[in-house]
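A.B. asks: 3D, please:
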Amino acid sequence: MPNKFESIQSLLRILLLELESFPENQTNIENNSYSRGYYLTEKFKELLVENFTKHREVHFYAEKLFITPKHLSQVVKDQTGKTVSEIISEMVCLEAKVLLQTKSLNISELSVYLNFASATFFGKFFKRSTGMSPLEYRKSL
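C.D. replies: Alright, predicted model coming up:
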């Protein structure tokens, strides 16, 4: 990937992480800023930013945090109001939207970069997440 796009992606990842805790969870964070749940959720988000293109499985992140997938799911749901899978999907979808803005990448290249088995699987994921196909999204820009 060109450096320009990596920079944009990094900025969007940071923005996503910031938006996840604002404003609906702000009270929870203020009250529990040093709680184990808050710490685990923040560590999960850090791992997600580093690994979401290759790993979308809850158990991968739970293993890295030395906890069970069920515990990770419960803690993240309590802290954010969203499931681990929802947050992972949102991150992948956001990245896909950024990449779709670059006309130099075709849909197949994009699906490989995001570690989908095929462009078809990527298309189904994207349509389920956004209500439109990747090509429709690209044309709407």
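A.B. asks: please count neighbours and contacts with C-alpha atoms only from this point.
C.D. replies: OK.
A.B. asks: tell me, how many residues neighbour residue 72?
C.D. replies: When neighbours are defined as other C-alpha atoms under 10 Å, residue 72 has 24 of them.
A.B. asks: tell me who's in contact with it.
C.D. replies: Residues in contact with residue 72 (C-alpha atoms under 8 Å, 6 or more residues apart in numbering) are 40, 58, 62, 84.
A.B. asks: wait, isn't the last one in contact with residue 73?
C.D. replies: Just to be clear, that refers to residue 84. Yes. Between residue 84 and residue 73 there is a contact at 5.7 Å, judged by C-alpha atoms under 8 Å.
A.B. asks: which neighbours do these two share?
C.D. replies: residue 58.
A.B. asks: in what element of secondary structure is the residue positioned nearest the centre of the chain found?
C.D. replies: Central residue of the chain (C-alpha atoms, centre = their mean): residue 91, 1.8 Å from the mean position. Using DSSP states H and E, residue 91 sits within helix 84-100.
A.B. asks: and this one, so I can compare the two:
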Amino acid sequence: MTVTLYKNTSDARCISKNLSEGIEITCREFDNGSIMNPRLIVEYNSEYANKNYCFISDFGRYYYINNIEITNGKRCIINCSVDVLMTYAGSIRNVNATIVRRQGSGTTTIPDSSITLKTAPNVQDYIFTGNSDVFTSGAYILNVFGGGA
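C.D. replies: Predicted coordinates:
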């Protein structure tokens, strides 16, 4: 099977990963493992030591490299686990969804009744320079501006 090894510098929570230094190798499965956590056996090469990500074309999936075990006969076993986000990135981007919760308070365009909002009034006094009869007639001027839900 053909496997491309990469160096991944992206956070695991990112859908698309920043991959570099790709090298293509030919290897086989070490045992009849799973498609989710394959174990690959390959002839050892010191270039593999700085690789932490791979794409297995036979499975059509991207994987994190969790460990590289050096065995006898100048071989190594590469232990992998599937990266669901990168594998299904195209499908994830094409999903139409209704968002009912938002993480944190960074955006106010998505209402979330589970987040407690705190109001902080901003009261400022200004000197009125207009008609002085306003103050003797019992009338008051209240001006409110700003956003709100």
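A.B. asks: now compute the TM-score of the two chains, please.
C.D. replies: Overlay of the two chains. TM-score (TM-score structural alignment, normalised by the length of the first structure): 0.22; 63 aligned residues with a C-alpha RMSD of 5.7 Å.
A.B. asks: about what we covered before: now the element after the helix holding residue 91 of the first structure, going C-ward?
C.D. replies: The helix or strand immediately downstream of helix 84-100 of the first structure is helix 107-113, counting by DSSP H and E.
A.B. asks: what are the buried residues along that next one?
C.D. replies: Neighbour counts over helix 107-113 of the first structure (16 or more other C-alpha atoms under 10 Å) mark 107, 110, 111 as buried.
A.B. asks: can you give me the helices in the first structure?
C.D. replies: Assigned by DSSP state H, the first structure shows helices spanning 3-20, 26-31, 36-51, 58-65, 69-80, 84-100, 107-113, 119-130, 134-140.
A.B. asks: now the longest strand along the second structure: buried residues?
C.D. replies: The single longest strand within the second structure, with elements called by DSSP state E, is strand 61-71. Of the residues in strand 61-71 of the second structure, 61, 62, 63, 64, 65, 68 count as buried by neighbour count, 16+ other C-alpha under 10 Å.
A.B. asks: identify the residue nearest the second one in space, chain neighbours excluded?
C.D. replies: It stands for residue 62 of the second structure. Among residues not flanking residue 62 of the second structure along the chain, residue 55 sits closest, at 4.4 Å (C-alpha to C-alpha, 6 or more residues apart in numbering).
A.B. asks: what strand or helix carries the one you found?
C.D. replies: For residue 55 of the second structure, the element it lies in under DSSP H and E is strand 53-56.
A.B. asks: ok, now residue 92 of the second structure?
C.D. replies: With DSSP H and E as the criterion, residue 92 of the second structure is inside helix 89-93.
A.B. asks: for the helix or strand that that helix is followed by, buried residues please.
C.D. replies: With elements assigned by DSSP H and E, the helix or strand that comes after helix 89-93 of the second structure is helix 133-136. Buried residues in helix 133-136 of the second structure, counting neighbours by 16+ other C-alpha under 10 Å, are absent.
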